[in-house]
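# Return atomic coordinates for the entry below.
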Amino acid sequence: MLQRITIDDLTPGMYVNRVLDETGKVKVRSKGVVRSDAVINQLRSKGVEFVEIDTDKGNAPTAEPSSSNAAEPASEIPPDNNVNHEVSSEPLTIDSLKAAEQLFQKAMAIQQNFLNQLKSGKGADVNKLSTLTQDILECVFENQAAMICLSMVQRGNDSLLEHSLNCSIHMAILADAAGFDQQSVEYASLAGLLMDTGMVKLPPELCVPEEQLSGTDLMMYQTHVDESLAAIEHSDDLPEVVKDIVSQHHERIDGSGYPKGLSGIDIEPLAQLAAVVDEFSRLGMPAPFGNAMPTSKILKALANNKGLEQTLVNRLIGVLGIYPIGSLVKLKSGKLGIVSRRNPSNLLQPQVMTFYS
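Predicted coordinates:
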């Protein structure tokens, strides 16, 4: 049933059919389910006052609209019955790739400016990253296949820049697929941009894979967590859960992590998620004078890592697939191809576009 509601009564889970009244000029790019508060805030910022929803395709308004959509920090990893098993399996399209690439270029420029400000000792504006997070979430939920594809591309110009953006994208996708509420998905995506920014304070010779360091060099490397926290300590509007993710994303559930050696339930669940994504992204970066590890081997390494929450590792495998969209594969015929679409029923047999024999 179609129903007219105010923008203030719009909540995640509702299906927007069209915009009815607005004070500004806005164009809804596609109909669909509202996946996050970020999308609602963006509509509101563009002057949208009323929308038409379809209650047959999404949630209906409650009798008493909630006064706030803000969620408390997650207290546990959502159980399986909260998991979004219907992860996106849409194919790649040229239009979706173009839209995603435009966002990538914009995001990299904003993140680069943020890192430059930190490196120079100037106060960095976290609010700009919060706004960027909303754009990332919108594109992730509208063009998930394209965003995954581009996040798998190694551009080779700045590993920290790519790592931060990829973590933001993958944390949003995994948090949503794992069943976290929409506010937590936003927090996770923002934390992905922030959690390793302290690396800019390290000497260049320490910006290498952690396994190559020992002794005082390793201790100094690990201070990047404190540097990342210092960059956001004066951001009073930043939710505490985001700061917890930043401070704990190198902790491990078996107690082997740092800086405090936390374990199990003492680690914020979204930080446990961040640990999985951070490790996935880190292992996917090209080694010095070498190639990046194949995705299938990365996922196997994550599955064998006792410091990571395996429920989240399994959900990452489920949402990306053994061969993520954008992966280069060699077929039994000898032809090369690019994975263009997931196959939810068989992760080992995705749809592939061949281009060379």
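# Going by C-alpha atoms from here, please, whenever you check contacts or count neighbours.
Fine.
# Okay, strands next: where are they in the stretch 251-357 of the chain?
Using DSSP state E, counting those that start in this stretch, the strands of the stretch 251-357 of the chain run over residues 328-330, 336-341, 351-356.
# same check, this time on the stretch 1-150 of the chain
Residue ranges of the strands in the stretch 1-150 of the chain, as given by DSSP E, counting those that start in this stretch, are 2-6, 15-22, 32-33, 48-54.
# mind checking which of these is nearest Glu227?
strand 32-33 (38.4 Å; C-alpha to C-alpha).
# Off-centre distance for that closest one?
20 Å (C-alpha atoms, centre = their mean, to the nearest Å).
# which secondary structure elements does that strand contact?
With contacts taken as 3 or more C-alpha pairs under 8 Å, 6 or more residues apart in numbering; DSSP states H and E, strand 32-33 sits against strand 15-22.
# Here is the second sequence; please produce its structure so I can put it next to the first one:
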Amino acid sequence: MLKKINVDQLTVGMHLKEFCGSWMEHPFWRTGFVITDPKDIAAVLGSSIKEVWIDTSKGLDTSGSTPSVTEAESEAQVEQQLQQLAATDQRELAPVSIGAELERAAKICFQSKQAVISMFQEARMGKAVDIGGAQQLVEDISDSVARNPGALISLARLKTVDDYTYMHSVAVCAMMVGLSKQLGLDEAQTRSAGMAGLMHDLGKALMPMEVLNKPGKLSPAEFNVIKTHPSEGHRLLSSGDKVDALVLDVCLHHHEKTDGSGYPKGLKADEISLFAKMGAVCDVYDAITSNRPYKSGWDPAESLRKMAEWANGHFDGKVFQAFVKSLGIYPIGSLVKLTSGRLGVVVEQTGKSLTTPSVKVFFSTKSNLRIPPEVIDLSLPGVTEKIVSREDPAKWRFTDLNELWSGFNKTHW
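Okay, the predicted model is just below:
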């Protein structure tokens, strides 16, 4: 029997079915669990959540005379609430500039990282994986990508070495959503693809930390251990309830290659599903553009060029082409040289051409000096500037490229 109660009525032993509020308002990544620790109650009381649903058939009831409701009645109430929310929906899914979306995307990144950390910790403790609580997280990531594809995807790339495993899942989730939209997949497929991206590396929760974070090349034996993470993740997800087959597929097969040289099963071409092919592209891009214990991340534009070289045999051609279109040939954060000799960092895609993004110029190669930053939309009529080359940030030793395009002095998570 479901019952809505005030949070001050919570006690140890109750089955917490659902929070009455956004997942960003409370410290738990999932619901549907029996409260066993008083600290969990304290955490709820410390949040802005005022009411929760409990399931008295799976845990303790309240000691007072608060009337319970049937499941049908509770569903009717929830449906009414959802309709009211829909009538006053403030999600603002209309396209916005990257500047307008960055702060919101940063908050989503922070909350998402905490959720993924919790999922990994529970997996390490041997608990069954419940991905139901991650549905709203994927929803918010998808909404951010709908408002501005570049904001969250680019911010998620700015992860620290220590956060890589967790933020990598968030980044791949966002890219899977963006790629799904580019491929014209429907809303349900897009959300499932996002969930698959979020869960694809869950098996790394069971990998030895000394191997996972080794600051150097793995030995053959260590690599064989790491190669078990897709199967381990698939096993973990399979132990949960109602996990989408698409999510399981991407978790198990995101390291397969079209030429059959991937793992764990050495699948080839059409033996690999569309969604696993999508996962492979998104996984590799975030891996090579991120700082790792053993190397610094590559420039985004250079990373796409490298992936294009590997595409024949590694990636599906159509999926890779759609991926490039979703990010742009010069993704946000790329260092480029213009015809004037000025250097700039790509700050946003214009949507008019893959080769005409908005660029923030800040350096003159003619005078070899910094110049006042200026944003140039290369797609506008009358703009004669063009990108003539990609540039290697390491060569120029610029340390503030990420600050230039994001406006952040440091990452927010």
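# now the strands of the stretch 1-150 of the first structure as TSV including mean neighbour count and distance to His249 of the first structure?
Shown next, in TSV, are the strands of the stretch 1-150 of the first structure (neighbours: other C-alpha atoms under 10 Å; distance: least, C-alpha to C-alpha, whole Å):
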stretch	mean neighbour count	distance to His249 of the first structure
strand 2-6	14	39
strand 15-22	18	34
strand 32-33	20	31
strand 48-54	21	37
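# closest one to Ala301 of the first structure among those?
Nearest of the strands of the stretch 1-150 of the first structure (C-alpha to C-alpha): strand 32-33, 35.0 Å.
# matching residues in the second structure for the closest one?
Using TM-score structural alignment, strand 32-33 of the first structure lines up with nothing in the second structure.
# Determine the longest helix present in the second structure.
For the second structure, the helix with the greatest residue count under DSSP state H is helix 98-124.
# so which of the strands of the stretch 1-150 of the first structure gets nearest Pro294 of the first structure?
The nearest among the strands of the stretch 1-150 of the first structure, by C-alpha to C-alpha, is strand 32-33 at 34.0 Å.
# out of the strands of the stretch 251-357 of the first structure, which comes closest to Asn127 of the first structure?
Comparing these under C-alpha to C-alpha, the one sitting nearest is strand 336-341, at 34.8 Å.
# Hey, what's the angle from the closest one to strand 351-356? Just curious.
Comparing the axes of strand 336-341 of the first structure and strand 351-356 via axes from the mean of the first three to the mean of the last three C-alpha atoms, to 10 degrees yields an angle of 160 degrees.
# Report the mean deviation for strand 336-341 of the first structure after fitting onto the second structure.
After superposition onto the second structure, strand 336-341 of the first structure sits on average 3.0 Å from its aligned residues (mean C-alpha distance after the TM-score superposition for the first structure).
# quick one: buried residues of stretch 348-357 of the first structure?
The neighbour-count check on stretch 348-357 of the first structure (16 or more other C-alpha atoms under 10 Å) flags Pro350, Gln351, Val352, Met353, Thr354 as buried.
# Check the residues you listed and tell me the two furthest apart.
Largest pairwise distance in those, by C-alpha to C-alpha, is 12.3 Å, between Pro350 and Thr354.
# Give me the distance between the residue mapped onto Ile298 of the first structure from the second structure and Ile329 of the second structure.
Using TM-score structural alignment, the partner of Ile298 of the first structure in the second structure is Ser303. Separation of Ser303 of the second structure from Ile329 of the second structure (C-alpha to C-alpha, to the nearest Å): 10 Å.
# what's the answer for Ala146 of the second structure, then?
Between Ala146 of the second structure and Ile329 of the second structure the computed distance is 20 Å (C-alpha to C-alpha).
# ok, these two, which is more surrounded?
Taking other C-alpha atoms under 10 Å, Ala146 of the second structure and Ile329 do not tie; Ile329 has more neighbours (21 against 18).
# Quick check, the more buried one in contact with Thr355.
Yes. At 6.4 Å, Ile329 of the second structure counts as touching Thr355 under the criterion of C-alpha atoms under 8 Å.
# For the stretch 151-300 of the second structure, which segments count as helices?
Secondary structure of the stretch 151-300 of the second structure by DSSP state H, counting those that start in this stretch: the helices cover 164-182, 187-199, 209-212, 220-226, 229-238, 245-253, 274-289, 300-314.
# so which of those helices gets nearest Arg124 of the second structure?
helix 229-238 (10.1 Å).
# Where in the first structure does that closest one align, residue-wise?
Helix 229-238 of the second structure corresponds to residues 224-233 in the first structure, going by TM-score structural alignment.
# same thing with stretch 135-155 of the second structure?
Here stretch 135-155 of the second structure aligns to the first structure at residues 130-150, judged by TM-score structural alignment.
# Go ahead and name everything in contact with the matching stretch.
The set of residues external to stretch 130-150 of the first structure that reach it, using C-alpha atoms under 8 Å, 6 or more residues apart in numbering, is 35-36, 38-39, 42, 88-93, 96-97, 99-101, 103, 107, 110, 168-170, 172-173, 186, 189-190, 320, 324-327, 341.
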